[in-house]
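> Could you work out the structure for the sequence below:
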Amino acid sequence: MNERLERAEEEIAHLRRAVDDLSDVIAAQAREIEVLTRRVRLLMERAAEAEAEASGAIPLADQKPPHW
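Model prediction:
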C-alpha cells in the first residue's frame, strides 16, 4: 500500500509541474497576443490613414455597406 501511495504522490508532483509549465506557456502566449493585437490595430490605423490621404475619400473599412 505504501508503494502505491508513493507512486500516486510522484504522479501528482509530475502533474503539478506540467500544469505549472502549461500555465507559464499560456501566460506568455496571452502577452504575445496582446502585443500582436496592438500592432495589428496600429497597422490598420496607418493603412486607413494612408488610404484617406491617397484618395481623399472615406476609407473603405469605415464605409457602410450599400444595403444600409
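> Every contact and neighbour count from this point should use C-alpha atoms.
Will do.
> Centre of the chain to the strand or helix carrying Ala8, how far?
In the assignment (DSSP states H and E), Ala8 maps to helix 2-55. Here the centre of helix 2-55 is set off from its chain's centre by 6 Å, with C-alpha atoms, centre = their mean, to the nearest Å.
> Let's see this one next, to set against the first:
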Amino acid sequence: MSDDRLTLLEERIAHLTAAVDDLSDVVAAQATEIALLTNRVRMLMQREAEREFDQGGTVPLADQKPPHW
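Predicted structure coming up:
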C-alpha cells in the first residue's frame, strides 16, 4: 500500500473512532436519563395509586385491566 492510502485509512479510522466515542457518550447520557425518567414515572404511578386508594377506591385504576379484556 502506498503511504497516501495508508494515511487516508488512518485518518478515516481516527474519525470513526471519534464518532464512536461521541455516540457512546450520547448513549450513556440517554441511559442515565431513561433510568431517571423511569424512576419518576414509577413514583408518580405509586403516588396516584395511593391517592386513588385514599379516596375510597379498592384497586387503583392503573392496576385494573381495561373493560375489553
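> What would you report as the TM-score here?
The TM-score (TM-score structural alignment, normalised by the length of structure 1) is 0.87; 68 aligned residues with a C-alpha RMSD of 1.6 Å.
> Quick check: Arg46 of structure 1 vs Val40 of structure 1, distance?
Plainly put, Arg46 of structure 1 is 10 Å away from Val40 of structure 1 if you go by C-alpha to C-alpha, to the nearest Å.
> for Glu9 of structure 1, same thing?
46 Å.
> just Trp68 of structure 1 next, same as before
27 Å.
> Between the two, tell me which one has more neighbours.
Shown here are Trp68 of structure 1 and Val40; by other C-alpha atoms under 10 Å, Val40 has more neighbours (12 against 4).
> Trace that one over to structure 2, please.
Using TM-score structural alignment, the partner of Val40 of structure 1 in structure 2 is Val41.
> Stretch 12-23 of structure 2 against structure 1, how far on average?
With mean C-alpha distance after the TM-score superposition for structure 1, stretch 12-23 of structure 2 departs from structure 1 by a mean of 0.2 Å once superposed.
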